[in-house]
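Student: Need a 3D model of the following:
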Amino acid sequence: MNRTQFIWRVQKSEHTLSLRAFLRERKNLSKRLLSAIKFQGGGLYVNDCPVSVRSELKEGDEVRICLPVEEVSPSLKPQKGRFTIYYEDADVLVVHKPADVATIPSKDHPDHTLANSIMHYYHENGIHATFHAVNRLDRGTSGLLLVAKHRYAHDLLSKAQKQGALNRTYAALVTGVPPSEGTISAPIGRKETSIIEREVRDDGKPAVTHYKRIATNGEWSLVHLRLETGRTHQIRVHLKTSGYPIIGDGLYGGDQRVFTHQALHCFQIHFTQPLTNEKKIIQSDLPSSWDFYTNAMKED
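Tutor: As a prediction, the model looks like this:
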């Protein structure tokens, strides 16, 4: 199912509002999206009549907006790939990304990314949209990723994420035994000698990570982590700096005897469905490849 239009009934408290105020203030349409509707092939209607954003609304009016057809980059070709859908409705997808798949195409990974796979899924199911990732996962990180099916949902979810209303919880396997729980607050910036690597530095952007130790065997531990900010490589950098590098994370000093990618997994996403306001908590199991470590641990 692909929803490209939205319909609302004007309430008593919205009587005499302009259509612009109704859409921007009551329905949280971004200025950019409203402009796209006006100038890129969308439509604005009140009681099925085309109108301008200056139109004054009356109680009981039916407001309908049609989103413009989405342009898909020619480089984002549909390719069948590996991912699992954990939740889907007309506006969003929550999918599981494997650890060896990049989220979006890049110079190093130009195709066979999650974005290519989602575009193949859209093509096969008649969904006329492009790829809108609300959150992203590093190529070596597995787990749940939230995807918006259209620009309106993407705008609303991106705003919710900036306001801290979209919560993700990660699991990581680390070397050593960190304290039972705590908070790492240390600014992160790009390392001067690398275009990829980040580090804790005084002139970096504020970064806060909360963690809790779940199990350990005295040599390595399973921890759960929640981000208060969303800096690039934040969990990986904070754990390395704290002396508990993620197993498999070669970029940040992790032990690679078993894994060649970081043992980091987003296992829970908690969000509010942007159009229905329903609370959603989506969860996944830890990767079975972690059993080598977790089976040897004792829960705290």
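Student: rest of the way, CA atoms for contacts and neighbours
Tutor: Will do.
Student: just the strands in the stretch 101-250 of the chain please.
Tutor: Counting by DSSP state E, counting those that start in this stretch, the stretch 101-250 of the chain has strands at residues 132-133, 142-148, 167-175, 181-185, 188-190, 198-200, 208-216, 220-227.
Student: what about Ile281, how many residues close to it?
Tutor: Neighbour count of Ile281, defined by other C-alpha atoms under 10 Å: 13.
Student: Could you find the closest non-adjacent residue to it?
Tutor: The shortest distance from Ile281 to any residue that is not its chain neighbour, by C-alpha to C-alpha, 6 or more residues apart in numbering, is 4.4 Å, and that residue is His270.
Student: Specify the local secondary structure of the one you found.
Tutor: The three-state label for His270, taken from DSSP: H, G, I helix; E, B strand; the rest coil, comes out as strand.
Student: Show the contacting residues for it.
Tutor: Contacts here follow C-alpha atoms under 8 Å, 6 or more residues apart in numbering; on that basis His270 touches Leu166, Asn167, Arg168, Lys279, Lys280, Ile281, Ile282.
Student: Show the buried residues in these.
Tutor: Burial of those was assessed by neighbour count (16 or more other C-alpha atoms under 10 Å); the buried members are Leu166, Asn167, Arg168, Ile282.
Student: With adjacent residues omitted, what lies nearest to Glu219?
Tutor: In space, and not counting its chain neighbours, Glu219 is closest to Gly176: 5.2 Å by C-alpha to C-alpha, 6+ apart.
Student: Was I right to think that neighbour contacts Leu222?
Tutor: No: counting by C-alpha atoms under 8 Å, Gly176 stays clear of Leu222, with 9.8 Å between them.
Student: Those two - which one has more neighbours?
Tutor: Relative neighbour count places Leu222 above the other of Gly176 and Leu222, with 27 against 17, counting by other C-alpha under 10 Å.
Student: Any buried residues in stretch 87-101, and which?
Tutor: Of the residues in stretch 87-101, those buried under the neighbour-count criterion (16+ other C-alpha under 10 Å) are Asp91, Val92, Leu93, Val94, Val95, His96, Lys97, Pro98, Ala99, Val101.
Student: And the residue nearest to Glu219, how close does it get to Ser185?
Tutor: The spacing between Gly176 and Ser185, counted by C-alpha to C-alpha, to the nearest Å, is 20 Å.
Student: Equivalent analysis for Ile282, please.
Tutor: Spatial separation of Ile282 from Ser185 under the definition C-alpha to C-alpha is 27 Å.
Student: Following up with a second sequence; could you model it the same way so I can compare the two?
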Amino acid sequence: MSSINKQAIQLTAEVPYDLGGQRLDQVAAQLFGEHSRSRLSGWIKEGNLTVDGQVLRPRDIVHGGAVLALSAEQEAQGEWIAQDIELNIVYEDEQILVIDKPAGLVVHPAAGHADGTLLNALLHHVPDIINVPRAGIVHRLDKDTTGLMVVAKTIEAQTRLVDQLQKRTVSRIYECIVIGVITSGGKISAPIGRSSSQRQRMAVTDGGKPAVSHYRVLERFRSHTHSRVKLETGRTHQIRVHMSHIGYPLVGDPVYAGRFRIPPAASQTMVQSLKEFPRQALHARFLELDHPITGERMKWQSPLPDDFVWLLTLLRQDREAFIG
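Tutor: Below is the predicted model:
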């Protein structure tokens, strides 16, 4: 195991006169924008961020000309091992990394997955990322969901990407194959929280967090639909829960698809392929965001994985066999 890394932070800034008369935490957030408000507030309370050498409270007023001094240590979040795991990197610069995640790769260590995760791979590829909260992971994909993810390589990039995600300016569009024939697209606005009966599952529940998905039809088959889903929010298992909630669960979803349904008079190959599809048929296809430092709008697209393409081919063959 690696020992916990600590990164020393030493910053000073003079308060501009146009910021004078505001609360210390508000001024600090503007002068040290690479750190989140909650982190700065914690440092103020701990006495690590002083005003003219004095320890103040976050709500205390500061005046123009005062000097803010930050002397703190950023602790890496946990004891993680760097592992040489191959990554499919589609874009990288000094601030961010965009990867195309394969099926089977867990994003973050947890019970049952202490290593062999994307986080372990990131520590090997960018050792300094240990000093960024959660090693720069700002959003996740489920273990068996494929496709695009952005990772922050610096604290400043992490703070700004989290802000974009909260403001819903990051565009994340997925493709999936669902059971059932969807007649037209629509919007799902249904709160998601932990299932009261099974804690490992998420569910649409009155006490859940707001969750909004927009879906549209790409191609219809006899008993299935190839769909595109755009996330407005990013709740755990959101697409899987939402599509199941409206009666169109994802092919191969071991948790939310329910009992296997056989399309009428389908070929044995088709039935077998649907029954044995090894994961939920979900792929993070498009990612678009503002670069956290330059502000440039950037976009990426990931090709559909082979297993997804093969299933679409079988579904088309099945449709043509019955139409013609």
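Student: which among the buried ones among the contacts of His270 of structure 1 gets closest to Tyr293 of structure 1?
Tutor: For the buried ones among the contacts of His270 of structure 1, the minimum distance to Tyr293 of structure 1 (C-alpha to C-alpha) is 23.0 Å, reached by Arg168.
Student: ok, the closest one touching Lys280?
Tutor: No: counting by C-alpha under 8 Å, Arg168 of structure 1 sits too far from Lys280 to count as a contact (11.8 Å).
Student: Mutual contacts of the two, please.
Tutor: Applying C-alpha under 8 Å, 6+ apart, one finds that Arg168 of structure 1 and Lys280 are jointly contacted by Ile269, His270.
Student: ok, the buried ones among the contacts of His270 of structure 1 vs Leu239 of structure 1, which is closest?
Tutor: Closest to Leu239 of structure 1, out of all of the buried ones among the contacts of His270 of structure 1 and judged by C-alpha to C-alpha, is Arg168, at 17.1 Å.
Student: ok, and the closest non-adjacent residue to the closest one?
Tutor: Closest residue to Arg168 of structure 1 apart from its sequence neighbours, by C-alpha to C-alpha, 6+ apart: Ile269 at 4.6 Å.
Student: Surely the one you found touches Thr169?
Tutor: Yes: the pair Ile269 of structure 1 and Thr169 qualifies as a contact (C-alpha under 8 Å) at a distance of 6.6 Å.
Student: ranges for the helices of structure 1?
Tutor: Secondary structure of structure 1 (DSSP state H): helices at 19-21, 31-39, 114-124, 151-162, 234-241, 291-294.
Student: between these, which gets nearest to Gly189 of structure 1?
Tutor: Taking C-alpha to C-alpha, helix 234-241 is the member of the helices of structure 1 nearest to Gly189 of structure 1, at 9.7 Å.
Student: ok so, going back, and the residue nearest to Glu219 of structure 1, what's its match in structure 2?
Tutor: Residue correspondence, TM-score structural alignment: Gly176 of structure 1 in this structure matches Gly180 in structure 2.
Student: Contact partners for its match?
Tutor: If a contact means C-alpha under 8 Å, 6+ apart, then Gly180 of structure 2 has Ser223, His224, Thr225, Gly247, Tyr248 as its contacts.
Student: Next: Arg140 of structure 2.
Tutor: Contacts for Arg140 of structure 2 (C-alpha under 8 Å, 6+ apart) come out as Val107, Met149.
Student: And it? What does it align with in structure 1?
Tutor: Using TM-score structural alignment to pair residues, one finds that Arg140 of structure 2 aligns to Arg136 in structure 1.
Student: So Ile282 of structure 1 versus Tyr86 of structure 1, what's the distance?
Tutor: Using C-alpha to C-alpha, one gets 7 Å for the distance from Ile282 of structure 1 to Tyr86 of structure 1.
Student: So for those two, which residues contact both of them?
Tutor: Taking C-alpha under 8 Å, 6+ apart as the contact rule, Ile282 of structure 1 and Tyr86 both touch Val94.
Student: Now check structure 2 for the residue matching His238 of structure 1.
Tutor: Mapped onto structure 2 by TM-score structural alignment, His238 of structure 1 lines up with His242.
Student: Quick check: its match touching Gly193?
Tutor: No: the pair His242 of structure 2 and Gly193 does not pass the contact test of C-alpha under 8 Å, sitting 11.6 Å apart.
Student: how about the residue nearest in space to the middle of structure 2, what does it touch?
Tutor: Against the mean C-alpha coordinate of structure 2, by C-alpha atoms, centre = their mean, the closest residue is His139 at 1.9 Å. Remark: with contacts taken as C-alpha under 8 Å, 6+ apart, His139 of structure 2 is in contact with Met149, Val150, Gly234.
Student: and with 7 Å instead?
Tutor: By C-alpha atoms under 7 Å, 6 or more residues apart in numbering, the contact list for His139 of structure 2 is empty.
Student: Check the one 10 residues further on too.
Tutor: Neighbouring residues of Met149 of structure 2 by C-alpha under 7 Å, 6+ apart: Val98, Ile99, Asp100.
Student: Once you drop chain neighbours, what's closest to the second one?
Tutor: Once flanking residues are discounted, Ile99 of structure 2 sits nearest to Ile89: 4.5 Å by C-alpha to C-alpha, 6+ apart.
Student: aligned partner of the one you found in structure 1?
Tutor: Structural correspondence for Ile89 of structure 2 with respect to structure 1 (TM-score structural alignment): Ile85.
Student: got the contact list for that match?
Tutor: In this structure, Ile85 of structure 1 makes contact with Val94, Val95, His96, judged by C-alpha under 7 Å, 6+ apart.
Student: Now do it against Pro98 of structure 1, distance only.
Tutor: Going from Ile85 of structure 1 to Pro98 of structure 1 by C-alpha to C-alpha gives 12 Å.
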